[in-house]
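Enquirer: Build me a model from this:
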Amino acid sequence: MNKHELKSFLDEKVRMYNNPNFIETDPIQIPHLFSKKEDIEIAGFLVATIAWGNRKSIINNGQRLMEMMEGAPFDFVMNFSEKEAASLSTFVHRTFNSYDLVYFLRALQNIYRNHGGLERVFAKNAGADSMQAAIHHFKKTFFELPHATRTEKHVSDPLKNSAAKRINMFLRWMVRRDTAGVDFGIWKSIPPALLSCPLDVHSGNVARKLKLLTRKQNDAKSLLELDTNLRKMDAADPVKYDFALFGLGVFEGF
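Expert: Okay, here's the model as predicted:
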């Protein structure tokens, strides 16, 4: 395919997958349970954090987590104290356990009480052409409270050559805005042009087959290469092509 044919092909796949039917099989269904901005943010962040492995397991554990938080994530975070920690002791998703969860809730409480909330922390360090430095600074803020080093592995750092798939996915959910009804677009202070594709095994393999990516690793350098090529097709909304790459890989075995 030439560049024009490739763009037309991917645009069609975006239209195919970027619709409410996508929500039914995706972890984004968890934050879609809520209408309050802070509930959406917190549910989205926590579910994105555990978004690796089997998608059904991710969704089931996301639903379980929301039940543990009494169906009100923001209120639960803001009123969280040690006495609530015991009620979370059975939560585990792969290597993310209840100890990690308790720290995440403390850190989120700190961000909303002392840093103006999740959107403000990301927005104040947004770069001129990407959100990767903002993710790095977010991680520093997130882990400013006393914590076990092991918990840091659950928030990736692009400046340490991570593709940061889960945080980039969370940012897509919060920032991207259109009329399709999948992404929320509730963070108005960050332009969608700065977003990066959530690069994982599925989107990476499809991108390589379509010559959008040449590097074999799914790391920060590969993400930059992919972002550069996606921005050539749509500079204002490059990460919409995540729907096409992911859909081709997961649903069509491309």
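
Enquirer: from here on, contacts and neighbour counts on C-alpha atoms
Expert: Noted.

Enquirer: How many neighbouring residues does residue 70 have?
Expert: Per other C-alpha atoms under 10 Å, the neighbour tally for residue 70 reads 11.

Enquirer: swap that for residue 83, please
Expert: Residue 83: 7 neighbours (other C-alpha under 10 Å).

Enquirer: Assign a three-state SS to it, would you?
Expert: With DSSP: H, G, I helix; E, B strand; the rest coil as the basis, residue 83 sits in helix.

Enquirer: Also this sequence, please, to line up against the first:
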Amino acid sequence: MNENELKDFLDEKVEQYNTTKFIESDPIQIPHLFNKKEDIEISGFLTATIAWGNRKSIINNATQMMALLDNSPYDFVKNHQEKDLESLLPFVHRTFNGTDFITFIKALNHIYNNHEGLEAVFNKTANNESLQMAISQFKSHFFEIEHLPRTQKHVSDPLKNSAAKRINMYLRWMVRPNTTGVDFGIWNSLSPSQLSCPLDVHSGNVARKLGLLKRKQNDAKALLELDTALRKLDPTDPVKYDFALFGLGVFERF
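Expert: Modelled structure (predicted):
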């Protein structure tokens, strides 16, 4: 396929998969349970944090997370007492355990009390080309509170050559406009043109088969290569192609 044919093919796949039907089997359904901006962004962040492994397990455990937060994540983050955190201790999703969960609640409280909230802390260091530096700075602010070193692995750092798949996915949820009812578009201070594609096994394999990516590892260097290719196809909304790459990989075994 030449570039025009590839763009037409991928645009068609975006249209196919970027619909509300996509929500039924995707972790993005968790923040869709809420209406308040802060509830959406906190539930989305916690869900994205545990979004690795079996998707059914991710959805079940993220649902459990919300129940432990009384299905009012912002209120819990802002107003919890120390004793309220004890109920979070039994939680576990793979290597993310109750201690990590408690640290995340305290860190989110710190972000809202000292950095004006999740959107503001990302926007503070965002640049026009990419949000990868902003992700790294977010991690620094997130762990300004007391924490165990083990918990840091649950927030990726692009400056340490991570593709930061889960947090890039989260940023897509928050920033891309809600034109088809899938993404939320509630962070107006950031632009879809700044987003990076959530790069994982599925999207990486499809991107390589389509000639969008040559690097074999799914790391920060591969992400930059893929971003560059996708920005040529659509500089204003490059990450819409996540729907195409993901759909082709997961649903069509491309």
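
Enquirer: Which parts of the stretch 101-250 of structure 1 are strands?
Expert: Under the criterion DSSP state E, counting those that start in this stretch, the stretch 101-250 of structure 1 contains no strands.

Enquirer: Hmm, residue 134 of structure 2 is touching residue 125, no?
Expert: Yes - when contacts are counted by C-alpha atoms under 8 Å, residue 134 of structure 2 is listed as touching residue 125 (5.0 Å).

Enquirer: neighbour count winner among these two?
Expert: residue 134 (19 against 15).

Enquirer: residues contacting the more buried one?
Expert: 122-127 (C-alpha atoms under 8 Å, 6 or more residues apart in numbering).

Enquirer: how much space is there between the residue nearest to the spatial centre of structure 2 and residue 213 of structure 2?
Expert: Nearest to the mean C-alpha position of structure 2, counting by C-alpha atoms, centre = their mean, stands residue 170 at 2.0 Å. Distance of residue 170 of structure 2 to residue 213 of structure 2, computed by C-alpha to C-alpha, to the nearest Å: 22 Å.

Enquirer: Okay, helices next: where are they in structure 2?
Expert: 3-17, 37-49, 55-68, 73-79, 98-114, 118-123, 132-142, 165-175, 201-209, 220-233, 241-246 (DSSP state H).

Enquirer: Adding distance to residue 182 of structure 2, write the ones you listed out as TSV.
Expert: Putting those into TSV (distance: least, C-alpha to C-alpha, whole Å) gives the following:
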stretch	distance to residue 182 of structure 2
helix 3-17	10
helix 37-49	13
helix 55-68	16
helix 73-79	21
helix 98-114	24
helix 118-123	19
helix 132-142	23
helix 165-175	8
helix 201-209	18
helix 220-233	20
helix 241-246	10
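
Enquirer: For residue 86 of structure 2, which of those is the nearest?
Expert: Closest of those to residue 86 of structure 2 is helix 98-114, at 8.3 Å (criterion: C-alpha to C-alpha).

Enquirer: rewinding a little: quick one: buried ones out of the contacts of residue 134 of structure 2?
Expert: Among the contacts of residue 134 of structure 2, those buried by neighbour count (16 or more other C-alpha atoms under 10 Å) are 122-123, 126.

Enquirer: And for residue 38 of structure 1, nearest residue in space, chain neighbours not counted?
Expert: Nearest non-adjacent residue to residue 38 of structure 1, counting by C-alpha to C-alpha, 6 or more residues apart in numbering: residue 74, 5.8 Å away.
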